[in-house]
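Engineer: sequence-free structure coming up:
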């Protein structure tokens, strides 16, 4: 006889032992991969303050798609407020929340206080989506939402300039990141938002 059936008992035992080791290794690797997967954000555990200094009920974001954006009033990309408001108006009813965090991190282009930022956004762009208080969004001391996004989404979720956009799915995980030059009205952003809205939370 030829083939595997003709192998000696010792050979068969060695093959079986190797298969068992390989199987165990696969289980360990799979478990490690699941353990290392970034945890989703727990919106209800976030203590946030809106731009007017009032507590912001983050639990209202549970199960929603969130577009997190660091904004500035004196940037070449500031007109993107218009596109962000258009997204808010179009998709808010189907589960999207645009959430802005003004920041002076890049180019010193948001030097004003919260009150003046809010007044500018309302008068110049009719912004009605929620805005949080001005904060750092990069490096040490970054706002907790951006610190979480960096851990969860990696490089795509790290702002390099004003109006970086981080899309968080209904399940609380980072879906995509879009650099400053990508317009909120672009097919990339709108397509990603629509796909995220179609995806269930669990």
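Structural biologist: Perfect, thanks for sending it. Just so it is clear, the model here is predicted, and its values are computed rather than measured.
Engineer: from here on, contacts and neighbour counts on C-alpha atoms
Structural biologist: Will do.
Engineer: So for the helix or strand in which residue 115 is found, what gets flagged as buried?
Structural biologist: Using DSSP states H and E, residue 115 maps to helix 114-125. For helix 114-125, a neighbour-count test (16 or more other C-alpha atoms under 10 Å) marks 114, 117, 118, 121, 125 as buried.
Engineer: so the third one makes contact with residue 51?
Structural biologist: Yes - with contacts defined as C-alpha atoms under 8 Å, residue 118 counts as touching residue 51 at a distance of 6.9 Å.
Engineer: take the one below as the second:
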């Protein structure tokens, strides 16, 4: 199998990533939503699970005691450069944090590859070692992944109804399985706003 090197488009997107972040930070994609009421979920987060792209199952009960950052991802997006930032975050805070990527083709078909190709692309080009789910649907509707149904349904998570608005929307869950924050795609994983919650 040929290594999944970057296409010309992907190289351009990677080069333009700093500009994308600079000019989209003030838009709706840069919003942060907090669980200011400290609302607790009616359905426990740690009862959820996902199938990883290597065929293994990740039972979220294994994540008790750690913070979890759930991110919907794509390989052909202006925000794809966040893969390297997510990896740095995982390496820096690995003792208390687990990043989980959920590749999805829901926004402008920016993730057409299969699971094996996505994993290879992420590892080769961004050094990704955190778990990646099987490619799935993250937006609302029939077929939405149960994890994203939980993240965007206040009847389950206790307060938040914000679905992913684009690739690289980020949801932070604390050690007790409480959803504490939504960070829009234009919020860098290495931003002060995110890192403040991990210290």
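Structural biologist: The structure has been received and is ready for your questions. Everything numeric here is computed off the predicted structure, so don't read it as measured data.
Engineer: before we move on, back to that, I would like the residues contacting the helix or strand that comes right after the helix holding residue 115 of structure 1, please.
Structural biologist: With elements assigned by DSSP H and E, the helix or strand that comes after helix 114-125 of structure 1 is helix 144-153. Helix 144-153 of structure 1 is contacted by residues 38-41, 137-138, 157-158, 166, 173-176 when judged by C-alpha atoms under 8 Å, 6 or more residues apart in numbering.
Engineer: now those in a markdown table, with secondary structure, neighbour count and distance to residue 89 of structure 1?
Structural biologist: Listed next are those as a markdown table, based on DSSP: H, G, I helix; E, B strand; the rest coil; neighbours: other C-alpha atoms under 10 Å; distance: C-alpha to C-alpha, whole Å:
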| residue | secondary structure | neighbour count | distance to residue 89 of structure 1 |
| --- | --- | --- | --- |
| 38 | coil | 16 | 31 |
| 39 | coil | 14 | 30 |
| 40 | coil | 16 | 26 |
| 41 | coil | 18 | 25 |
| 137 | coil | 28 | 26 |
| 138 | coil | 19 | 29 |
| 157 | helix | 25 | 24 |
| 158 | coil | 22 | 26 |
| 166 | strand | 27 | 18 |
| 173 | coil | 20 | 23 |
| 174 | strand | 27 | 22 |
| 175 | strand | 22 | 21 |
| 176 | strand | 19 | 21 |
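Engineer: Closest one of these to residue 188 of structure 1?
Structural biologist: The closest of the contacts of helix 144-153 of structure 1 to residue 188 of structure 1 turns out to be residue 176 (C-alpha to C-alpha; 10.0 Å).
Engineer: Now which residue in structure 2 aligns to the closest one?
Structural biologist: Superposed on structure 2 with TM-score structural alignment, residue 176 of structure 1 falls opposite residue 181.
Engineer: how near is that match to residue 43 of structure 2?
Structural biologist: 17 Å (C-alpha to C-alpha, to the nearest Å).
Engineer: chain center to the helix holding residue 115 of structure 1, what's the gap?
Structural biologist: Chain-centre distance of helix 114-125 of structure 1: 25 Å, with C-alpha atoms, centre = their mean, to the nearest Å.
Engineer: Which part of structure 2 matches it?
Structural biologist: So helix 114-125 of structure 1 sits over residues 115-126 in structure 2, by TM-score structural alignment.
Engineer: The counterpart of residue 87 of structure 1 in structure 2 in helix, strand or coil?
Structural biologist: Here residue 87 of structure 1 is matched to residue 89 in structure 2, going by TM-score structural alignment. Reduced to three states with DSSP: H, G, I helix; E, B strand; the rest coil, the structure at residue 89 of structure 2 is helix.
Engineer: wait, what's in contact with residue 89 of structure 2?
Structural biologist: 189, 190.
Engineer: Could you tell me how far it is located from residue 182 of structure 2?
Structural biologist: In terms of C-alpha to C-alpha, residue 89 of structure 2 sits 17 Å off from residue 182 of structure 2.
Engineer: quick one: what's aligned to residue 71 of structure 1 in structure 2?
Structural biologist: Under the alignment (TM-score structural alignment), residue 71 of structure 1 pairs with residue 73 of structure 2.
Engineer: Show me where structure 1 has its helices.
Structural biologist: 9-36, 80-91, 114-125, 144-153, 187-198 (DSSP state H).
Engineer: doesn't residue 177 make contact with residue 42 of structure 2?
Structural biologist: No - using C-alpha under 8 Å, residue 42 of structure 2 makes no contact with residue 177, being 10.8 Å away.
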